[in-house]
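*Asks:* Please find the sequence and the predicted model below.
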Amino acid sequence: MKSALLKVDDGRLMRAAFLGLLAAAGVFLFVDLREMSQASADLPGHDPMRTGAPVLPPALTDGVPQVPPVEPETPSEVLSQPMRFELLSGGVLKAEGSIDVGAAERFAEEIAARGEYVKVVSLNSPGGSVDDALSMSTLIREKGLNTKVATKALCASSCPLVLAGGTAREAEAEAIIGVHQIFSAGQDRPTPEQAMSGAQATTARIARHLEMMGIASGLWLNALETPPDRLYYLTPEEMSEFNLITGAATQADQASTTVSPD
């Protein structure tokens, strides 16, 4: 009886600690938003509220690793285009490009038309619309599809939310997966207060979604700590630790595989 009570208390403490971190992140985010809004006036054309720009931001200054593992194989001008879908052999549906507003609707139409052939969704995206990413992720899980990021493909910003929807999730060797703070913004620039409120609501939605997908909270904590103009590149070990990647074909497994001499 006593051990059961201790387990309940531990669970409550861990949840309280996590919620406390989210609240603290909101406070610092509010300060960051004020600073970014002021800085943007000196950078014509720069919009700190826009996700996925540039296509491959520099690594988080204090993060590990310091640089992306490799350069993406796909040119940035291709990745910056609205997401498009291509059915490949073996039941692989390739989803490539930015997750623009409306991508989830086009994805749903693609699944409705070719769902019986699709087994795996292969992602190559710098991210984009959070709402569309969450909708795509939810549909992937509902349909029991798998997800993967191929060698030298990119899955950044909101794209890992889509990856999380897979029943089984794979990252091939040298796949590039990164997270950072994600903002929702309309056509008009929100005030810092509005941005903070929106960011907190979005954070809650994402945290709840990742929990439902079976992803450890540490993944999103790394995102909260990383400014939107930087990326926290996930190591193979972290992908496995956070349960973002499942099964035997993880990057860590591939990297540790050696060929024994005859």
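*Replies:* That came through, no problem.
*Asks:* all contacts plus neighbour counts: C-alpha atoms, from now on.
*Replies:* Noted.
*Asks:* Could you grab the helix/strand/coil label for residue 124?
*Replies:* Secondary structure, DSSP: H, G, I helix; E, B strand; the rest coil: residue 124 is strand.
*Asks:* Contact partners for it?
*Replies:* 79, 94-97, 149-150, 153-155 (C-alpha atoms under 8 Å, 6 or more residues apart in numbering).
*Asks:* Now with 10 Å, please.
*Replies:* Neighbour list for residue 124: 72-74, 79, 83, 94-98, 148-156, 159, 175-177 [criterion: C-alpha atoms under 10 Å, 6 or more residues apart in numbering].
*Asks:* Sort out for me which of these are in helices.
*Replies:* Cross-referencing the contacts of residue 124 against helices under DSSP state H gives 79, 159.
*Asks:* Please pick the buried ones from the contacts of residue 124.
*Replies:* For the contacts of residue 124, a burial check counting by 16 or more other C-alpha atoms under 10 Å picks out 72, 79, 83, 94-98, 148-156, 159, 175-177.
*Asks:* Filter those residues down to just the ones in strands.
*Replies:* 94-96, 148-149, 154-156, 176-177 (DSSP state E).
*Asks:* so what's the closest residue to residue 218 other than its chain neighbours up against?
*Replies:* Excluding its sequence neighbours, the residue lying closest to residue 218 (C-alpha to C-alpha, 6 or more residues apart in numbering) is residue 242, at 6.5 Å. Counting by C-alpha under 10 Å, 6+ apart, residue 242 touches 214-220, 234.
*Asks:* Most widely separated two among the residues you listed?
*Replies:* Within the contacts of residue 242, 214 and 234 form the most distant pair, 17.4 Å apart (C-alpha to C-alpha).
*Asks:* When those two are compared, which one has more neighbours?
*Replies:* For the pair residue 214 and residue 234, the greater number of neighbours falls to residue 234 (23 against 14), based on other C-alpha atoms under 10 Å.
*Asks:* quick one: the more buried one and residue 106, what's the gap?
*Replies:* Taking C-alpha to C-alpha, to the nearest Å as the measure, residue 234 falls 29 Å from residue 106.
*Asks:* same thing with residue 62?
*Replies:* Relative to residue 106, and taking C-alpha to C-alpha, residue 62 is found at 38 Å.
*Asks:* what do you get for residue 36?
*Replies:* Distance, residue 36 to residue 106, by C-alpha to C-alpha: 33 Å.
*Asks:* Next up, a structure to set beside the first:
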Amino acid sequence: MFSERLDTSRITIQRSLKWVLVAQAVLAALLVLSHLQAQWPPGAGGNDALPSGPTTPGDQVRHYDPSRSFPDFMRTPAPSTVKIPGDMPPRLQFEVIDRGELGEAIFLKGRISSGDAERFMSFLASLEEAPKVVSLHSPGGNVSEAFEIGRSLRAAELDTTMLPGLVCLSSCPYIFAAGVNRSASKDAAVGMHQHYYDTPGYMPVFLAVEEIQYGQGETMEYLIEMGIDPGLMVHSLNTPPKEIYILVEDELLGTRLATEILD
């Protein structure tokens, strides 16, 4: 039985890697085309016709605006027990919140910036008795910091949750992935897109592609470490940085990014 589970897992990872490699080839081609973008007329290559409003299966791509705390694709406002600022904080803020019958949780809100992982570990160490659940509300940000926060969260054996009306976008799902148990409300939004790589314009294309592939390798390694199907990356690799792909329930559960969907 154990051997069968290993074989099934191996097949799933092999299938996922196949699609990830295909997506990487497409990404490399797009990178070459980006060098020609300055010669295109204004607006060429963009998608200004994206719909707004709540997403449905098959209609899951929206504009990405990291400054907005409540994007227009959200259906439900955050619960009254959670104080959401009008604009996203420029870096992560940490606090302990009372969720009523659900008990206390550590609440992370804001963009993920350089130094936030160290600040989070200091915050955890300062708590006399830390809650066992981490709730998230973030548009993402620095990927390496998200990995560090996630690994410290997993080492502390904490769970993660997405409450109604809250978002976890871009690199934030890597923190969500680190929970031992990972629950998401049907009225929360978990979304992904391509990592943004600020490569110099003078860098040869082959070196830029090499840097991107190295970053994607690190991401795959992290997801596998957390027990997540690396095929999740297909959704991010297929979505440009200025757009966001909102995962539906079947995708959250099928990739094991979420272990439970809450009403």
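*Replies:* Yep, that arrived. Remember, predicted model here, so these are calculated numbers, not experimental data.
*Asks:* TM-score of the superposed pair?
*Replies:* TM-score for the superposed chains, counting by TM-score structural alignment, normalised by the length of structure 1: 0.75, backed by 231 aligned residues with a C-alpha RMSD of 3.3 Å.
*Asks:* picking that back up, would you mind putting the contacts of residue 242 of structure 1 into JSON lines with secondary structure alongside?
*Replies:* JSON lines is the format used below for those (three-state DSSP):
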{"residue": "214", "secondary structure": "coil"}
{"residue": "215", "secondary structure": "coil"}
{"residue": "216", "secondary structure": "coil"}
{"residue": "217", "secondary structure": "coil"}
{"residue": "218", "secondary structure": "helix"}
{"residue": "219", "secondary structure": "helix"}
{"residue": "220", "secondary structure": "helix"}
{"residue": "234", "secondary structure": "coil"}
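*Asks:* What remains of those if I keep only buried residues?
*Replies:* 215-216, 219-220, 234.
*Asks:* what's the closest of those to residue 20 of structure 1?
*Replies:* Checking these against residue 20 of structure 1 with C-alpha to C-alpha, the nearest one is residue 220 at 14.0 Å.
*Asks:* Tell me who's in contact with that closest one.
*Replies:* Contacts of residue 220 of structure 1 by C-alpha under 10 Å, 6+ apart are 22, 161, 179-181, 203, 206-207, 210, 226, 242.
*Asks:* How about residue 201 of structure 2?
*Replies:* 35, 208.
*Asks:* Doesn't it lie inside a strand?
*Replies:* No. In this structure, residue 201 of structure 2 is coil, not part of a strand, as judged by three-state DSSP.
*Asks:* how far away is it from residue 210 of structure 2?
*Replies:* According to C-alpha to C-alpha, residue 201 of structure 2 stands 15 Å off from residue 210 of structure 2.
*Asks:* Next, count neighbours for the residue lying closest to residue 87 of structure 1 once chain neighbours are set aside.
*Replies:* Nearest residue to residue 87 of structure 1, sequence neighbours excluded (C-alpha to C-alpha, 6+ apart): residue 93, at 4.5 Å. The number of residues packed near residue 93 of structure 1 is 24, by other C-alpha under 10 Å.
*Asks:* Residue in structure 1 paired with residue 245 of structure 2?
*Replies:* In structure 1, residue 245 of structure 2 lines up with residue 232, judged by TM-score structural alignment.
*Asks:* for residue 214 of structure 2, same thing?
*Replies:* So residue 214 of structure 2 corresponds to residue 201, using TM-score structural alignment.
*Asks:* can you tell me which residues contact that match?
*Replies:* Per C-alpha under 10 Å, 6+ apart, neighbours of residue 201 of structure 1: 26, 184, 195, 207.
*Asks:* The top helix by length along structure 2: which residues count as buried?
*Replies:* Scanning structure 2 for the helix with the most residues, using DSSP H, yields helix 2-34. Residues of helix 2-34 of structure 2 classed as buried by neighbour count (16+ other C-alpha under 10 Å): 13, 16-17, 19-20, 23-24, 27-28, 31.
*Asks:* wait, doesn't residue 89 of structure 2 sit right on residue 112?
*Replies:* Yes. Between residue 89 of structure 2 and residue 112 there is a contact under C-alpha atoms under 10 Å: 9.4 Å.
*Asks:* Quick check on those two: which one has the bigger neighbour count.
*Replies:* residue 112 (26 against 19).
*Asks:* Could you find the closest non-adjacent residue to that one?
*Replies:* Leaving aside its chain neighbours, residue 112 of structure 2 sits nearest to residue 141 (4.5 Å; criterion: C-alpha to C-alpha, 6+ apart).
*Asks:* quick one: that neighbour from residue 6 of structure 2, how far?
*Replies:* Residue 141 of structure 2 is 34 Å from residue 6 of structure 2, by C-alpha to C-alpha.
*Asks:* Give me the neighbour count for the aligned partner of residue 182 of structure 1 in structure 2.
*Replies:* Alignment note: residue 182 of structure 1 maps to residue 195 in structure 2; criterion TM-score structural alignment. Neighbourhood size, residue 195 of structure 2 [other C-alpha under 10 Å]: 19.
*Asks:* quick one: residue 195 of structure 2 from residue 140 of structure 2, how far?
*Replies:* For residue 195 of structure 2, the distance to residue 140 of structure 2 - C-alpha to C-alpha - is 10 Å.
*Asks:* compared with structure 2, how much does stretch 194-205 of structure 1 deviate?
*Replies:* Here the mean offset of stretch 194-205 of structure 1 against structure 2 after fitting is 1.7 Å, by mean C-alpha distance after the TM-score superposition for structure 1.
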